[in-house]
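>>> My questions are about this predicted structure, shown below with the sequence.
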Amino acid sequence: MTTQHPFSLAGKTGIVTGLANADSIAFGCARALHEAGAEMIATYGHAKAERHVTPLLEAMGHPELMLCDVQDEAQVEAVFQRAQERWGRLDFLIHSMAFANRDDLHGRVVDCSREGFAQAMDISCHSFLRLAQRAEPLMTAGGCLITLSYYGAEKVVPNYGLMGPVKAALEASVRYMADELGPAGIRVQAISPGPIRTRAASGIRDFEALAEDAEQRAPLRRLVSTEDVGRTAVFLISEAGQSLTGGTTYVDAGHHVKA
């Protein structure tokens, strides 16, 4: 009798949001999920990203590609309607997006605008709740919801600014969602990668200094890759991760343990 490998995602279906280009964490996750056997719908948030995302389809196993700006309720609804039509269920969802207005991000947290704070919280945190709400009815046999955080949610990281409080709210949301959705067999996780040289990271002032510090001080003396994050997502979604929920998994070469 052949037993399926505990890390296999064969037969699993889901949604990966936030594709931007070959350096994006969402792409690292989608590629790893495909290699583990999953099928998916992949979304990108802006029309201008399509030309960067289309060349990546083969590496992701040719997933269905859809535009989904999380501030556009019609686009969000269309993604989940398509998942309902295609599979009638979902096993996983990956929320890989964050945004803050540059002026608010580069200034002091205490000086951020009301509008900028609300926008950063809506796109980077509340959108995860909205996606989870739509995913829940489709996760009839349980499932796994994953979002992406950063160490700046826990400690003050120079120049991370406004995203620190936003990511802290995101991690708290993971804990509450895990408690609320757990009885239905739905697990909720945050992955907290170390610095990765992505286009999104380039918006953080002096990001290169942050990356160099991580590379020099992390116990493994290296940065992590989007592939590292993707493999962790595979583990959390797979049967091997079935007893894990509500936590933050650090994928940062151990950097978070250093003072």
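Structure's in. What do you need? Since the model is a prediction, treat every value here as computed from it, not as a measurement. Residues are numbered from 1 along each chain as shown.

>>> CA atoms for contacts and neighbours, from now on please.
Will do.

>>> Okay, and the closest residue to C125 other than its chain neighbours sits in which element?
By the measure of CA to CA, 6 or more residues apart in numbering, the closest residue to C125 outside its immediate chain neighbours is L170, 5.1 Å from it. Taking DSSP states H and E as the definition, L170 sits inside helix 163-181.

>>> quick check: angle from the helix or strand just after that helix to helix 163-181?
Beyond helix 163-181 in the direction of the C-terminus, DSSP H and E gives the next helix or strand as strand 186-193. Orientation check (axes from the mean of the first three to the mean of the last three CA atoms, to 10 degrees): strand 186-193 against helix 163-181 gives 160 degrees.

>>> what's next to strand 186-193, contact-wise?
Applying CA atoms under 8 Å, 6 or more residues apart in numbering, the external contacts of strand 186-193 come out as 136, 139, 142-151, 171, 174-175, 177-178, 181, 224, 229, 232-233, 236, 242, 244-252.

>>> What sits closest to the residue nearest to the spatial centre of the chain if chain neighbours are left out?
For the chain, the residue whose C-alpha lies nearest the mean C-alpha position (CA atoms, centre = their mean) is S96; its distance is 3.0 Å. Spatially, and ignoring its direct neighbours in sequence, S96 is nearest to G18 (5.0 Å; CA to CA, 6+ apart).

>>> That neighbour reaches G45, doesn't it?
Yes. Counting by CA atoms under 8 Å, G18 sits close enough to G45 to count as a contact (6.2 Å).

>>> So these two - more neighbours on which side?
Here G18 and G45 are compared on neighbour count by other CA atoms under 10 Å; more neighbours surround G18, at 23 against 20.

>>> so the more buried one sits in a strand?
Yes. Secondary structure assignment (DSSP: H, G, I helix; E, B strand; the rest coil) places G18 inside a strand.

>>> That one: what's it in contact with?
A26, T43, Y44, G45, H95, S96, M97.

>>> Considering these, which possesses the most neighbours?
The most crowded member of those, judged by other CA under 10 Å, is A26 (28 neighbours).

>>> In contact with it: list those residues for me.
V16, T17, G18, L19, A20, I94, S96, T226.

>>> and which of those residues is nearest P63?
Sorting the contacts of A26 by how near they are to P63, with CA to CA, puts V16 at the top with 9.7 Å.

>>> Tell me how far that closest one lies from L145.
10 Å (CA to CA, to the nearest Å).

>>> and the comparison structure, right after this:
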Amino acid sequence: MLDKDYFSLEGKKGMVLGIANEHSIAYGCARACRALGAELAITYLNDKARPFVEPCAKAVDAELFLPCDVTKPGELEALFDAIRARWGRLDFAIHSIAFAPREDLHGRLVDSSAAGFGLAVDVSAHSFLRMARLAEPLMTDGGSLFAMTFQGAERVVKTYNLMGPVKAALEAAVRYVAAELGPKEIRAFAVSPGPLPTRAASGLKDFDELVEEARTKSLLGRLATPDDVGALVALLATRTGAMLTGQTIYVDGGYHIKG
């Protein structure tokens, strides 16, 4: 028999990586998880980003608010050390970061530099694996891991360029993490919204055209919002999602099924 605990995160501890400001997908996830009762650790990229993220952390009563730049050796590890010291465990972790050098992102994929491609994969995909490795020993009663992706991972999307194969690598990483950590009841998901007008997405070439195409193709006639994404992530982190893992889950109003 179902009870309210199936739809609750009361007493659960979660980490959110990637809030840039109040419009971030990661912030939508943090709000939704907090609304279901979760206690949160929130990160900010650096001192320049902190003033934009700190109000978000305060709004969700974050118990931990720490810097984390995954390109800086030791910062991700320091974050998990702080989580271990404060809570001794972790129930869910949300990865919502991506980066590619502008010159590589705006050019043809075949012209991308090895350094730019490598950096994009490191920040956007491999850091998810690092997060999973650090989260694993803290998820002693199981848990859930989330990564943000986009349909450009599986079909050619105009102007998505370099990030297409990078997100494809991320989605494959999610599937393999789900397989490797499943015996410990640690689940993994790739969440795929359509294009959202966030700070990170604004770096894509001709992004406005991509947004308008998604709006036109959405079966529901609108784009997803960070709160739409957050609601799904929060639900999957509860007992309701206990038998789901390894999937790429779309939150795009049906955009992805139209050619």
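That came through, no problem. Just so you know, these numbers come straight off a predicted model, no measurement behind them.

>>> Please state their TM-score.
After superposition, the two chains reach a TM-score of 0.97 (TM-score structural alignment, normalised by the length of the first structure), with 259 aligned residues with a CA RMSD of 1.3 Å.

>>> Point out the ones among the contacts of strand 186-193 of the first structure that are inside helices.
Using DSSP state H, the subset of the contacts of strand 186-193 of the first structure located in helices is E171, V174, R175, M177, A178, L181, V229, T232, A233, L236.

>>> Between all of the residues you listed, which two are separated the most?
The distance between the two most remote of these (CA to CA) is 23.7 Å, for L181 and V229.

>>> Looking at the two, which one has more neighbours?
The neighbour comparison of L181 of the first structure against V229 (other CA under 10 Å) goes to V229, with 24 against 18.

>>> That one: what's it in contact with?
Taking CA under 8 Å, 6+ apart as the criterion, V229 of the first structure is in contact with I25, G28, C29, I191, P193, V251.

>>> thinking again about what came up before, might one say that the residue nearest to the centre of the first structure is in contact with L145?
No. Using CA under 8 Å as the test, S96 of the first structure is too far from L145 to be in contact (11.0 Å).

>>> tally of neighbours for G61 of the first structure?
Here the neighbour count serves as a burial measure; for G61 of the first structure (other CA under 10 Å) it reads 17.

>>> let me fix that: P137 of the second structure
Under the neighbour criterion other CA under 10 Å, P137 of the second structure is assigned a count of 15.

>>> Looking at the first structure, name the residue matched to it.
Under the alignment (TM-score structural alignment), P137 of the second structure pairs with P137 in the first structure.

>>> So its match versus E85 of the first structure, what's the distance?
13 Å.

>>> quick one: which of the ones in helices among the contacts of strand 186-193 of the first structure is nearest G116 of the first structure?
Nearest to G116 of the first structure among these: E171, at 19.9 Å, using CA to CA.

>>> Check the mean deviation of the helix holding L170 of the first structure from the second structure.
Aligned to the second structure and superposed, helix 163-181 of the first structure gives a mean residue distance of 0.4 Å (mean CA distance after the TM-score superposition for the first structure).

>>> Identify the residues contacting that helix?
So helix 163-181 of the first structure is in contact with 100, 105, 120-121, 124-126, 129, 149-150, 152-157, 186-190, 245-248, going by CA under 8 Å, 6+ apart.

>>> That helix: which residues count as buried?
Buried residues in helix 163-181 of the first structure, counting neighbours by 16 or more other CA atoms under 10 Å, are found at 163-175, 177-178, 181.

>>> again, but for stretch 149-166 of the second structure
Neighbour-count burial for stretch 149-166 of the second structure, with 16+ other CA under 10 Å as criterion, is recorded at 149-153, 159-166.

>>> In CSV: those, plus distance to T71 of the second structure.
Listed next are those as CSV, based on distance: CA to CA, whole Å:
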residue, distance to T71 of the second structure
T149, 20
F150, 22
Q151, 25
G152, 24
A153, 23
T159, 25
Y160, 23
N161, 22
L162, 19
M163, 18
G164, 21
P165, 20
V166, 16
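
>>> quick check, nearest of the buried residues of helix 163-181 of the first structure to R89 of the first structure?
Of the buried residues of helix 163-181 of the first structure, the one sitting nearest to R89 of the first structure (CA to CA) turns out to be L181, at 16.0 Å.

>>> And the closest one? What does it align with in the second structure?
Residue correspondence, TM-score structural alignment: L181 of the first structure in this structure matches L181 in the second structure.

>>> That match and P51 of the second structure: what is the separation?
With distances taken as CA to CA, L181 of the second structure is found 36 Å from P51 of the second structure.

>>> how many neighbours does A47 of the first structure have?
A47 of the first structure has 11 neighbouring residues, counting by other CA under 10 Å.

>>> Please apply the same query to D111 of the first structure.
11.

>>> How about V156 of the second structure, nearest residue that isn't a chain neighbour?
The shortest distance from V156 of the second structure to any residue that is not its chain neighbour, by CA to CA, 6+ apart, is 7.3 Å, and that residue is G164.

>>> Just tell me what that neighbour corresponds to in the first structure.
G164 of the second structure maps onto G164 in the first structure when the alignment is built from TM-score structural alignment.

>>> Please report how far the residue nearest to C125 of the first structure lies from M121 of the first structure.
With the distance defined as CA to CA, L170 of the first structure ends up 9 Å from M121 of the first structure.

>>> Take the contacts of G18 of the first structure and keep only those in helices.
Cross-referencing these against helices under DSSP H gives A26.

>>> Closest to A59 of the first structure out of the contacts of G18 of the first structure?
Proximity of those to A59 of the first structure (CA to CA) peaks at A26, which lies at 12.6 Å.

>>> Next, the contact list for the closest residue to that closest one other than its chain neighbours, please.
Excluding its sequence neighbours, the residue lying closest to A26 of the first structure (CA to CA, 6+ apart) is L19, at 5.2 Å. Contacts for L19 of the first structure were tallied using CA under 8 Å, 6+ apart; they are I25, A26, F27, A42, T43, Y44, G45, A49, V53, S96.

>>> how far away is the last one from S192 of the first structure?
Applying CA to CA, the value for S96 of the first structure to S192 of the first structure is 11 Å.

>>> what is in contact with these two at once?
Common neighbours of S96 of the first structure and S192 are listed as L148 (criterion: CA under 8 Å, 6+ apart).

>>> Now do the same for M66 of the first structure: helix, strand or coil?
strand.

>>> For burial, what's the neighbour tally of it?
Using other CA under 10 Å as the criterion, M66 of the first structure is surrounded by 19 other residues.

>>> Quick check: closest non-adjacent residue to it.
T43 (4.8 Å).

>>> Pretty sure that neighbour sits against C68.
Yes. Taking CA under 8 Å as the definition, T43 of the first structure is a contact partner of C68 at 5.7 Å.
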